[in-house]
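J.: Based on what follows, work out the 3D shape:
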Amino acid sequence: MRNGIISWIGVLCLTESVIMSAIFDLQLPAVVLHMIGIGLTVAAILLDGIEEARKREERRQRKHRRYYQGDDMDDAG
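T.: So this is what the prediction gives:
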């Protein structure tokens, strides 16, 4: 959820920079907004990758625990 919000704010900054540049001819503020938008979008992508890696690791650990707990139960029985 948080990554989606960061991503949409980045997209809004990029859109606003295009509007400022094209319609109002404000180049410097448009460049600043454009850089902020790119930064927020990249941050959202990186956070998404980190979150996916964390979820994969949790799934791997759960699978590992289930596998070895199942073997322990067979040995005990």
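
J.: CA atoms for contacts and neighbours, from now on please.
T.: OK.

J.: ok, now which ones touch the residue nearest the centre of the chain?
T.: Averaging the C-alpha coordinates of the chain gives a centre point, and the residue nearest to it by CA atoms, centre = their mean is residue 48 (2.6 Å). Residues counted as contacts of residue 48 (CA atoms under 8 Å, 6 or more residues apart in numbering) are residue 3.

J.: Next, the structure of the following sequence, for comparison with the previous one:
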Amino acid sequence: MENKIKDFGKIIVDAPKPTETKDVLKNHLSLLEQLANTTIRNLEDRINYLEIENQYLKQKIQELEAKQNEIRN
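T.: Got it, this is the predicted structure:
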């Protein structure tokens, strides 16, 4: 029992102060925000690329359909 009391006291002494905890949390939130922003930018770039690719493929389909119609007539 005496060891448990010493261990509990050590935990209290070693625990970070509230201001330190707040600073750590702010740093973590800042890093998470940066990661989220980077991820969003990457996704936006990927979406833009896919939209351009989709537009190109639609154009190619129209060209092939036009050629197919020429062959049929």
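
J.: so how many other residues sit close to the counterpart of residue 63 of structure 1 in structure 2?
T.: For residue 63 of structure 1, the aligned position in structure 2 is residue 59, judged by TM-score structural alignment. Look at residue 59 of structure 2: counted by other CA atoms under 10 Å, it has 12 neighbours.

J.: Reduced to three states, what does residue 59 of structure 2 come out as?
T.: Going by DSSP: H, G, I helix; E, B strand; the rest coil, the secondary structure assigned to residue 59 of structure 2 is helix.

J.: where's it relative to residue 27 of structure 2, distance?
T.: For residue 59 of structure 2, the distance to residue 27 of structure 2 under the criterion CA to CA, to the nearest Å works out to 48 Å.
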